[in-house]
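Engineer: Okay, predicted coordinates and the sequence, questions at the end:
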Amino acid sequence: MLTSETMMRIRAELKPTMEVRRFLGEAMKELKEDAEHGPQLALLRLKLLTEAWAEAREASELEEHPDRLHSAAHSGASIRQTLQSCFFSQGYYFQLLAQVRQLGLVDASLRRMAAAMAQDILKPAERAANNRSFLFALGHAHASRLFPELPEAEAWSAYAEGVWSDWYEPGDCYEPGYVAHNIKPVIELGLALGKDAELQSEKSQAAYRRYLDHISPSGLAIQPGDGGNQSAYVDALTLMAELTGDGAYLWAAKQALTAGEYGGYYNAKGGRLPADHVASTLEAKFADVGDVKPVRPPAAGGVQYMYPQTYRIADRLILNASRELFGKPYAAFYLNDRMETHHHAHEDNRGDLYHYEVDGVMYLKRSGWHKWAGQSNTFVVDDATSEFPFCYTKGLRSNHWYQASSNLRLLSDYMPSERFKQLYTTPESFKHAGEPVSGDETMLPLPHFYVDQESPHGVFLINPEGMAGKNEQLTVRSITISINTFPRGGEAKFPRSIAWYRDFREVAPSDGPVELLIKDIHLGGPKGKLSLVNLETFADDLEVTFYEDGKKGTADEKRVLTREEVRQMVSLVTDERMGEPALRVISGPGRLDLTWMGLQEPVHLTEEYQRVGFDYLYVSDVREFLRTPIRIFVNGLTCRSFYPDRQQGGVLKEAVSERQGEDSFGSMMYEGVYTYDSKWTRQTLLTEEGFLLVVDRFRPGAEADGMAGGPVWQIGRPEEQGLNWFDATADAQQGKKLMVYFHPQRGCQYGVQFQPKLWHDQAYAAYAKAELQSGREETFVSVIVPHDAAVSGVAVSGKANYHSLLVRPGEESKGIFTDIQPDGTVKVTLHPAASGQSTPLKLELSRDGGWRVSR
């Protein structure tokens, strides 16, 4: 029996606006971990929640405006509203109800109320292989089996089967950086639907092995999206071990659990489990695993693919020659060129070194949920006048031409197709998708709702044929330049009008109308450059519409301007600086859309034209514009990661992984990166001692001429630095520091930028930067050396910069020495002070991928 104090405590947790998922999560934890009281605690929480739902429904029926939508997906104005919108809550409730029913604790009254609640809150909602769909479907699957007599049960089951197929047919989830809430729920969904054979198939196990290889020899993991650290893997890996009987998953789960919260994700200060707690913690956590015994898996290195048995999208490059010992080096780079914010990953993190550890110490990592290349461990290109590598304070320059270039390939996920038809109104079941919209094909931008003609149960937020590579053919029929002018301090600031930038600053405040020039609206890619608008006849097929500040773009919100109004706002002028024609646009507070219709340009998004862009110059004073408040719509489509400034983009053309002994090499090459005509190759070499060499070779095209770029590394606050090296503490408790040493060369600038990021996440970005010249390949060499804190940065680098010299005569034989030969071969020598060895360690890496390590 539960004590009265316990029951009062749990009742006190119940509040109308609470996060129901956390209330239910406690119940599931209690049921699993407390054999004596867990079942009664879970039953009590279920009863209280069901009663709260009934009270909220009754109150809603008496109100004139019942249950108005709340802005948060996981907490609404009432328990009922949260249960209607929160996918976690739906999945957890009916999963828990099924478990308690198996124990014989569900009486007729609770069953009757729960059935009524299912009829009220369950509507086939989101589809696709993502965490939301899996949890929604988990609730529907259990409800269909708990209440088979209800008329809705067949539809619930069909929806759950549809979501299962969304995962099983391609054989993976499209959220590579979001582990805790996708793979475990989809396995549980399969079990609820009786898919035991499919869950143990080679296709499913190929997907499971991806997660296994994310766990380093010391148990650490960092996600390249917004997923978390190794703690997010434990339950999923345990379930895989139980399902397959493969002890490698149990080994990985135990390693991840004992790693605790170490690693610094979101600057967390947590550490590994204390040694005297490990045995008891492991025994308690894995008591129910059965006869499975942990087995150490082989090395995790190589190119890892999403959808390993179907689409084979290169996702990560993992360098790890062995997991035989706890401290073996491990480094992981993000390869994926298909991601967008919708996928719980981020568009501009190609080449990001998101995890680098040696001897169980995390030295470099992706530290949190941020999407910008300038806040990652990757290669950054920007306008030469911009603050580098990320814009915090400088803002834009007036009377300066900038190049806007967006990754057109993102739209393959959002273009409708013959099988996946587009909807223009928010489905009634989508109570989790924010404020509903209602419109037609004239909306700008168009909403992202798609129905599968072959399985019309629920609605997709993307077209899954995009990820499958089946939606690459686009006919450009219209192009829109959407100019936002945000009044200073207004309610509809940049983040609200251009959703999901995850930028909480007022980044583009205006005190009145803004004047700018626009020219060269084009597509670009392997096929060259294709002009879309002839400025001499710009008024032909041009429609200009205006929306008040913050409006979404529905038909009843827009105002089509008259020709006289257009002439006042848009005119053809000659740019005095360049002597070329340009459009002069005056945009008042609100949103001004310039849409050219009547186009008919069929293009392939990978083989022909990969980017869309234009040139722009602000005449007005925009020194406070930290970002460019302009969006591009193609055929009325855009998406959250489709922006005109600092868009990395790029198509992965090659990814290579090799190993010699316990030294590892990897490379990746992208075309169409930052501009449609530029190429970038990142080569990397990880030695068995844990030293990391990264060579970036960037060949700018004509579009990148005069821009600036270079590699960026996220480190702690540098305690020592030279002209071209930076030394920072990586783990104070273990007495470990990290040296980032850039090859010293004229024409480069080296620096460090303090970077506060989302929430409390922060780092210091050490960078090398050079101005780019069309056709001239720039080679950047980064040597990354972990070392004991007792050894100074000057000793490790071997460069004291006396008399302002980058390398003083005689310093070639001290610390770190780098050389770039005329044929592009990079040679690095780590002398004993840097390597900690008795003899020098030599690394060599050629342009064509040849490499060697000499000891």
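Structural biologist: Yes, it's here.
Engineer: all contacts plus neighbour counts: C-alpha atoms, from now on.
Structural biologist: OK.
Engineer: need the contact list for Gln297.
Structural biologist: That one is not Gln; residue 297 is Pro. Residues near Pro297 by CA atoms under 8 Å, 6 or more residues apart in numbering: 248, 251, 323.
Engineer: SS state for it?
Structural biologist: Secondary structure assignment for Pro297 (DSSP: H, G, I helix; E, B strand; the rest coil): coil.
Engineer: ok now whichever helix or strand Leu191 is part of, how far from the chain's centre?
Structural biologist: Per DSSP states H and E: Leu191 is located in helix 183-192. In terms of CA atoms, centre = their mean, to the nearest Å, the centre of helix 183-192 is set 23 Å apart from its chain centre.
Engineer: Second structure for comparison follows:
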Amino acid sequence: GGVRGNPNSGGRIKPGRDHIYLDPWNAEYFGGAEGVNDGDVWYRLAKEFRDPEFLWASEQAIFGGRPPLGQAVPPEYEAAYRERYQWFIERGIKPSVPGGQSKIGYYSPLKHRAPERLYLGPGRESGKPFVSFYIYDRNNNYMHCCDDAAGRLYEYCVDGAKFLHSSGKYNNRFWGQAAYDLLNVLPPDMAFPFKLEDGKMGGERDDVWKLASLSLPFCLNCREAPDSKNWFYDKSIKLFRRADDPEFGYAHGNVDGYWYLNNEYHLRSVYLGEFDRPTRLRNLRLAGPKGSITLAALDEIPERLKLSEHRGEEQVELTGADRAVAMRIVKDGRNGGRSLQLNVQPGTSLSVVLDGLDLKFDANDEYTRVSYDYRGSGAGMFLNEYTRPRYHRPHYNRGGILVRESLRTENSGDDSFGQFTYRNYFGAHSVWTRQTVLTEEGYLVVRDEYLPGPDVDGFQAAPNWMLNDEGDSEDAERHWYDAPAMSHAWWQTKRKRVLLYMHPDRRLEFGQVAHRASQDLGYAGLRSTFGRAILREGKKQVWLAVLRPFNEGVHPRTVAALINTKLNKNGLARATIGSMTVSINPDGDWTVDRR
């Protein structure tokens, strides 16, 4: 339909049409990653298999696809198509839109069937609305994405206009994990979701107790993952080799981890630091569905705790009097009690290692996260001497585990519904569920529910909506905002906008923060838009949002005036948009009523 998103790259439309019609054999509508023309790839596949759906995909990538039925196709488009696809015309092969409506997309669909994407929409015909979520939960190394953002809504398009697009290839590295359309949870002292002065994550204070953690499934396919049956880490090249053929090639991560084949974990040691300023540590623990194990309460100094001082590249283990001076027990803790204080001297840093552990368990289904509380700075962490995922941020490690039984997609006529749940989401016992209705008209209604565990008590959270940075207002007290579409299909001559309406809960703080995206989105200016809540352990927090497209020229207040939302004490969400009412129950029942 002339617009698309992509979870790993921009999917940006190349400007201008003249070059497409003048030279169709070198035409490219969507800019391909790494200089590869996607349309050429689909062309070769279509020719090899004489497949009309592959031919349709090639036409989309090269020409941008045809306009909706009832809108004339320009003669220059038809002429360019005949020149580019003459081989297919001679054989009577015509492009065919792939069938199907809402569905789950799988990574390795025939063998391992790992859920990767959730698609909502009435079909793929030009102009019809569609929404896509990236749900694969082992993505910290896959596709060179280097992120921790499973569950993000990476494309929302209606009538040839793209309103949301979150691409993850580099955002986590350069801009931070908040740069996605999903639920974000941050410590109480951080700017939410970005700092106003530079649009990046940060703002932590040394005098606030917070959580540092590492989700264990996040480690299982990373570049320094533990060994498994089929793959082992070759320290000489810092890459993985096949166990059955170690001389043949290599991989940049443990491939067994992509398929959930190495969930059995052996925890032998935990490394904390380096800490470059005085810091207090408390309650190093292992937790998950099976319960919680205290590895070291740190209300006294464990004998097997090793302490090292770092000066530049030099590292020395401290013993005796030096060790006694460098750390002591003090009366302070996240929830009272005592903690271990590291007395870091200027020009140095300290690290601690808890050694001598011998715990074997399932890292996906029994114990899923190593955590500790700290007050200070430099809360690094890695396990078993070298297991440390790239771009891991201990104080906001999302690390969600997809609950496959929660997955649902269905259609009622041309209305669509989808649902997914993640456990271990920012905390070992925290759960996020997102339920979404996409109506035939392209209205998007999203219900988010978060059950906070003890790790995130007092933290701040909100679904983060990334709108184009050309909205009409920055009023932080208002619960709705509007913005122009991020891009338009070549055939869409009307400029489109979208209004984001968030349920006006008095306990939420609404606002926007301007920031940039990475090169995946062309360094575009964006505004992260949110209704921030303060979390309390065991108390469910529910958010409700409506996204409603409209034509440029219509005043957004007119659009907002026709939207009304309700959330009752049982979690039932209702959104009225004009004469239509969308209802979503916590159990997944949903309706769209038109009057």
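Structural biologist: Nice, I can see it. Fair warning: this is a prediction, and the values are worked out from it, not measured in the lab.
Engineer: With secondary structure, neighbour count and distance to Ile632 of the first structure as added columns, please give the contacts of Pro297 of the first structure in TSV.
Structural biologist: Below are these laid out as TSV (DSSP: H, G, I helix; E, B strand; the rest coil; neighbours: other CA atoms under 10 Å; distance: CA to CA, whole Å):
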residue	secondary structure	neighbour count	distance to Ile632 of the first structure
Ala248	helix	21	47
Trp251	helix	23	48
Arg323	coil	20	47
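Engineer: So which bit of the first structure is stretch 45-57 of the second structure matched to?
Structural biologist: Following TM-score structural alignment, the partner segment of stretch 45-57 of the second structure in the first structure covers residues 240-252.
Engineer: which residue in the first structure lines up with Ser166 of the second structure?
Structural biologist: Using TM-score structural alignment, Ser166 of the second structure sits opposite Arg366 in the first structure.
Engineer: Now do the contacts for its match.
Structural biologist: Per CA under 8 Å, 6+ apart, neighbours of Arg366 of the first structure: 222-224, 265, 353-355, 376-377.
Engineer: and what of Glu13 of the first structure?
Structural biologist: Here Glu13 of the first structure is in contact with Phe23 (criterion: CA under 8 Å, 6+ apart).
Engineer: How much space separates it from Met7 of the first structure?
Structural biologist: 10 Å (CA to CA, to the nearest Å).
Engineer: go on, Glu357 of the first structure?
Structural biologist: Relative to Met7 of the first structure, Glu357 of the first structure is positioned 47 Å away (CA to CA).
Engineer: Helix, strand, or coil at Tyr741 of the first structure?
Structural biologist: With three-state DSSP as the basis, Tyr741 of the first structure sits in strand.
Engineer: should've said Tyr356 of the first structure
Structural biologist: Applying three-state DSSP: Tyr356 of the first structure is strand.
Engineer: residues near it, how many?
Structural biologist: For Tyr356 of the first structure, the count of nearby residues is 26 (other CA atoms under 10 Å).
Engineer: and what of Ala732 of the first structure?
Structural biologist: 10.
Engineer: One more: the one 5 residues further on?
Structural biologist: Burial measure for Lys737 of the first structure: 26 neighbouring residues, criterion other CA under 10 Å.
Engineer: Now which residue in the second structure aligns to it?
Structural biologist: Under TM-score structural alignment, Lys737 of the first structure pairs with Arg497 in the second structure.
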